[in-house]
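**Q** please work out how this folds:
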Amino acid sequence: MTISLTDYIGAFSQNENLAAVAGIGRGIEREALRILPEGKLSEHGHYQQLGAALTHDQITTDYSETLLEFITPVSHSPEQAIAQLQDIQKYTFDNINGELLWPMSMPCFVDDAAKIQLAQFGSSNIGRMKTAYRQGLKNRYGSMMQVISGIHFNFSFSEDFWKINKTLHDDAKQQTIEVKPLSLDDFISERYFSILRNYTRFCWLIPYLYGSSPAICGSFLQGKENKLPFKKSPTGALYLEHATSLRMSDLGYTSKEQASLKICYNNLNDYVDGVQQAIKLKSTQFADIGIKVDGKYQQLNDNVLQIENELYAPIRPKRVAKPGEKPSAALRDRGVEYIEVRALDVNPFSDTGITVEQIYFLDIFLNYCAFIENGDLDCKAQGIHKSNMNEVVLRGRDPTLLLSDRDNEGQVNLKSIRTWGNELFNEMKQVADLLDKAYGTTKYNEAIVREQAKINDSSLTPSAQLISIIQENCLTEYALDKAKVYQQGAKVRDYQFYTQEYFEQSVPISHQAQADIEASDVLNFDDFLKDYFS
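**A** Take a look at the predicted model:
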């Protein structure tokens, strides 16, 4: 027996189940380039007063030394998640010597990619491994990949939500055939993978609604050839007329070497097996780089993936790993804990790169993905979903664009974004009603109205707004003006969740934690890597 969207809504709408619906956990990881007031990339190393990038809980670096990453803990309120991020940014602004945070995904003017310094994490084995991994990324994909920014949105349901969900499924199975019920942990992992499959089918919505990188500074190409039909704005920016997210295109974080990987979201074990096989799969292209050349690591290995983090996907299953534990081992041993949405550009119209209104919609969308039944993904279906994504990032606002929707019976239908989008929003309206009831608000229905308007009028999307802006304004000057406004806003805003004292106390704690890790190493780096990959 298949459980329908209506069945889910009916079950969770019962008063005794509403608290479980309202138990959503959310976390934000926001990447942001440090830039100088004149709009150039900062060449200053990670500031000591921000804490140790290796061990600080809220402030670290991503691929390059100048690419900050802010991490909020799990919270159960969209407003609280944004407030935490604003506090982290406020402290950061006060401790980076007048530098600004670039408010866009694609980087500012970079005159020489060779000046982009890899992120440094100290002298410990794990710290050196992090930098060596980034050296590998540089050699594989180029330095400019190290200065692209994005937003990762971490999402989880409450345990009570899953218990109610499991009861529905156990009851449905007993009506058809006698089967042994899954343990709760196994059921949770199974259902998270169902969400991942639905997300990959519908994820073109994310760059369409929130893609904010239809244009780039000409310096980003650094003479690199490309086949994209760029136009040049009157002020010199390169753009694609109907693009939504060049960050998610071949210009950004995609890998042709990974295109041949057959990693599907059908179940936990197959997914982990696929990732682990990719880490062992040799790449003839990357072998040409070498591994350790003249005594310096050029990459961790010459496999398709150096480590699991190199798998570029719009969404990932996640489990907090123990110190020294591989992410895939954590997943296999203890199951999926949350999911990480990775297809979000930095929103240049928001000081935090993501708005509370976006979070409300993501709540709806991910709940919807949890309430729609599906079957396994074969390679053909996965290819169709990927093709839809590629089409939307490059020409999502093209009124002639048709996407391929492959239903659970394998039938492929061609649909415009307006047709398919309205179909989805009309169903998601039921989820919004449920969430409004659970949270005692109207913000979820407001989110549906706001985002559905973009489906019917592409000029309302942020990518369209940016294309319009750069026809009369310099892209760099516009972004720089935004960066200065956001800096000033942060400086005059009071702390809302944290305190200045909290951050000041966290800094020496993080530096001491890094020193303790460095002092505890007993293996040389070569042996450490052998042990890690064994």
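
**Q** from here on, contacts and neighbour counts on C-alpha atoms
**A** Will do.

**Q** for Pro181, what are its contacts?
**A** Going by CA atoms under 8 Å, 6 or more residues apart in numbering, Pro181 touches Asp170.

**Q** how about Thr254?
**A** With the criterion set at CA under 8 Å, 6+ apart, Thr254 makes contact with Met248, Tyr312.

**Q** I'd say Ile307 and Gln277 touch.
**A** No: assessed by CA atoms under 8 Å, Ile307 is found out of contact with Gln277, at 10.9 Å.

**Q** check which helix or strand the residue nearest in space to the middle of the chain maps to.
**A** Centroid-nearest residue in the chain: Arg342, 1.9 Å away (criterion: CA atoms, centre = their mean). Using DSSP states H and E, Arg342 sits in strand 338-344.

**Q** give me the contacts around that strand.
**A** Identification of contacts with strand 338-344 by CA under 8 Å, 6+ apart yields 150-157, 192, 206-207, 210-211, 248, 313-319.

**Q** so which of those sit within helices?
**A** Under the assignment DSSP state H, the contacts of strand 338-344 contribute Tyr192, Ile206, Pro207, Tyr210 to helices.

**Q** circling back: how close does the residue nearest to the centre of the chain sit to Tyr312?
**A** Relative to Tyr312, Arg342 is positioned 9 Å away (CA to CA, to the nearest Å).

**Q** and if you look at Gln512?
**A** 33 Å.

**Q** and if you look at Gln471?
**A** According to CA to CA, Gln471 and Tyr312 sit 32 Å apart.

**Q** before we move on, what about Pro107?
**A** Pro107 sits 19 Å away from Tyr312, going by CA to CA.

**Q** burial measure for the residue lying closest to His56 once chain neighbours are set aside, as a count.
**A** Among residues not flanking His56 along the chain, Ser510 sits closest, at 5.1 Å (CA to CA, 6 or more residues apart in numbering). Other residues lying near Ser510 total 19 when counted by other CA atoms under 10 Å.

**Q** now the other sequence, so there's something to compare against:
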Amino acid sequence: MLHIEDDTIKKLLLKGKFGFELESHRITMDGHLAHTAHPFPGDPHISRDFSEDQIEINTSPYDTAEEAIDAMEGYMAQVQEALCRKDRQECLWPFSNPPYIKNERDIRIAQYYGEERENTTYREFLSDRYGRYLMTYSGIHVNYSFADELLARNAEIDGVPYDRAYKDRFYVDLAEKAAAYGWVLVALMAASPVMDSSFFQQGVYDGTDFCGMASPRCSELGYWNQFSPMFDYTDLDAYVDKIQSYVDEEMLVAARELYYPIRIKPAGKYSLEALREQGVDHIEFRMYDLHPFSPLGLNLRDVKFAQLFLVWLASFRIERMSGGMQVQAVQNFKNAAHYDLDAAKVTVPGCICENEICGMPKRFSGSVRETAICILESMRAFFGEFSIEVRDNVEYQMDKMTDESKRYAVQVRREYGEGFVRRGLSLAQKRQRQLLQKASREAEGKERG
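**A** Take a look at the predicted model:
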């Protein structure tokens, strides 16, 4: 737990690193999935997710969210420029839910060759186990790490050395808290309530379906494992051992098949071996929907809120989650993805701090909306003496829960509730033009400079 009463800790609370991963389908100019080969083979920042057409852009870690978004914009412009140069022009689909899908064969598995052939084999396994339709959802992963200076000072106050074990313990504790409370990010960032009828009815296009979810990919309609995972939050070795046991028991073919909204990860490529050997570098939130009202699909305030949320979580203790509470935590994530936040319920553990710094009660249940408001009220008090920007961000999120018209899912349903793909295609083409025009102006400015 962070000692936020300490002046040095207070100064370092918002010092950390951001990194983003953004998935988006390459589509033809008539709204279908592209069947062309991935245009950036070998580029570590522009890769593929499940399908050959599903671009995944990932940034390096940066000291600020603004810097990470600037890097994302550069990669995005690079992608859009390449798609414009194709013989048959393509663009990037701006929603988490897919455009037209002809049938399962229309979703072409990403093709790897030679030493990387295993990546295709793994995707073929996923296709057999889950079906390809579920793999067409796209989203954003927000990665964040706390500054080493912050954790070192915290260890000093605790009277222990700051070493890898201390850092690992911090992130394992944080992962448990994020599992208990992270569903609130689903409720706040959900932006995909409608989808084309071809997702549910093969060959039926241009019908816009509303299935009662604000974010189908995060709901029971999304890709979850066929069991409710249990984690051992005792320490990093226990955490890794538990996940490895699912692989050993063939419940998972590999650790990366564990579909959970939160991961603690090492630097570089993710694997359990790297996590155990190198330790934790950062925590990852995997539940953000693409934001269709932001030019890049990323909203600055939303990704910066992830930092505020993690700082708040790191500053209090919760009761240790039992197996039953962990099962409930998975259900909380699914329930928070519902469109009707008053009908969907959650149950969360409460604070066990002596100073009750978070303002949260003991374990309690309620609707998604009222429980999210309770959390945001706690964050409002917690950040009450911080900058106007920080306080405004919390209020921005609170508005989504207290004013239905401010929720992204409501706005998307209102604007794209009819002709989802046709209207989405217009948005995709508009974004492409705007991004390339901006990149061109900036390039001209550099030449003149």
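
**Q** what is the corresponding segment of the second structure for the top strand by length along the first structure?
**A** Longest strand in the first structure by number of residues (criterion: DSSP state E): strand 25-35. Residues 17-27 of the second structure are where strand 25-35 of the first structure lands when matched by TM-score structural alignment.

**Q** what's the average distance of the matching stretch to the first structure?
**A** When the first structure is overlaid, stretch 17-27 of the second structure sits 0.3 Å from its aligned residues on average, using mean CA distance after the TM-score superposition for the first structure.

**Q** show residues contacting that stretch.
**A** 33-34, 49, 53-65, 68-69, 72, 90-96, 98, 138-147, 290.

**Q** strands along the stretch 151-300 of the second structure, start to end?
**A** For the stretch 151-300 of the second structure, the strands defined by DSSP state E, counting those that start in this stretch occupy 194-196, 208-210, 262-265, 282-288.

**Q** tell me, the longest one lands on which residues of the first structure?
**A** Looking back up the chat, that one is strand 282-288 of the second structure. Under TM-score structural alignment, the match for strand 282-288 of the second structure is residues 338-344.

**Q** ok, now the third one?
**A** Using TM-score structural alignment, strand 262-265 of the second structure lines up with residues 315-318 of the first structure.

**Q** buried sites along the matching stretch?
**A** Of all the residues in stretch 315-318 of the first structure, those buried under the rule 16 or more other CA atoms under 10 Å are Ile315, Arg316, Pro317, Lys318.

**Q** for the first one, give me its contacts.
**A** Okay, so that is Ile315 of the first structure. Contacts of Ile315 of the first structure (CA under 8 Å, 6+ apart): Leu196, Tyr199, Thr200, Ile339, Glu340, Val341, Arg342, Ala343.

**Q** tabulate the residues you listed (JSON lines), appending distance to Ile354 of the first structure.
**A** Formatted as JSON lines, the contacts of Ile315 of the first structure follow (distance: CA to CA, whole Å):
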{"residue": "Leu196", "distance to Ile354 of the first structure": "22"}
{"residue": "Tyr199", "distance to Ile354 of the first structure": "19"}
{"residue": "Thr200", "distance to Ile354 of the first structure": "21"}
{"residue": "Ile339", "distance to Ile354 of the first structure": "18"}
{"residue": "Glu340", "distance to Ile354 of the first structure": "15"}
{"residue": "Val341", "distance to Ile354 of the first structure": "13"}
{"residue": "Arg342", "distance to Ile354 of the first structure": "13"}
{"residue": "Ala343", "distance to Ile354 of the first structure": "12"}
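
**Q** thinking again about what came up before, tell me the most buried of the strands of the stretch 151-300 of the second structure?
**A** The highest average neighbour count among the strands of the stretch 151-300 of the second structure, using mean count of other CA atoms under 10 Å, belongs to strand 194-196 at a mean of 27.

**Q** could you say what helices and strands it packs with?
**A** Contact partners of strand 194-196 of the second structure among helices and strands, from 3 or more CA pairs under 8 Å, 6 or more residues apart in numbering; DSSP states H and E: strand 208-210, helix 408-416, helix 420-448.

**Q** distance from it to the first structure after superposition?
**A** When the first structure is overlaid, strand 194-196 of the second structure sits 1.6 Å from its aligned residues on average, using mean CA distance after the TM-score superposition for the first structure.

**Q** now the residue mapped onto Leu240 of the first structure from the second structure: how far from Trp183 of the second structure?
**A** Alignment note (TM-score structural alignment): Leu240 of the first structure maps to Cys211 of the second structure. As judged by CA to CA, Cys211 of the second structure and Trp183 of the second structure stand 20 Å apart.

**Q** neighbour count: those two, which is higher?
**A** Neighbour totals were compared for Cys211 of the second structure and Trp183, and Trp183 leads with 26 against 14 (other CA under 10 Å).

**Q** hmm, the more buried one is touching Phe333, no?
**A** Yes: counting by CA under 8 Å, Phe333 is a contact partner of Trp183 of the second structure at 4.5 Å.

**Q** and Lys280 of the first structure, how many neighbours does it have?
**A** Neighbour number of Lys280 of the first structure under other CA under 10 Å is 16.

**Q** what's the match for it in the second structure?
**A** Using TM-score structural alignment as the criterion, Lys280 of the first structure maps onto Asp248 of the second structure.

**Q** from Phe93 of the first structure, how far off is Ala479 of the first structure?
**A** Counting by CA to CA, the gap from Ala479 of the first structure to Phe93 of the first structure is 17 Å.

**Q** quick one, what contacts Gly222 of the second structure?
**A** Residues near Gly222 of the second structure by CA under 8 Å, 6+ apart: Leu134, Pro216.

**Q** now check the first structure for the residue matching it.
**A** That one, Gly222 of the second structure, aligns with Gly252 by TM-score structural alignment.

**Q** what of Phe333 of the second structure?
**A** So, by TM-score structural alignment, Phe333 of the second structure is matched to Met389.

**Q** just say helix, strand or coil for that match.
**A** helix (DSSP: H, G, I helix; E, B strand; the rest coil).

**Q** burial of it, as a residue count?
**A** For Met389 of the first structure, using other CA under 10 Å, the count is 26.
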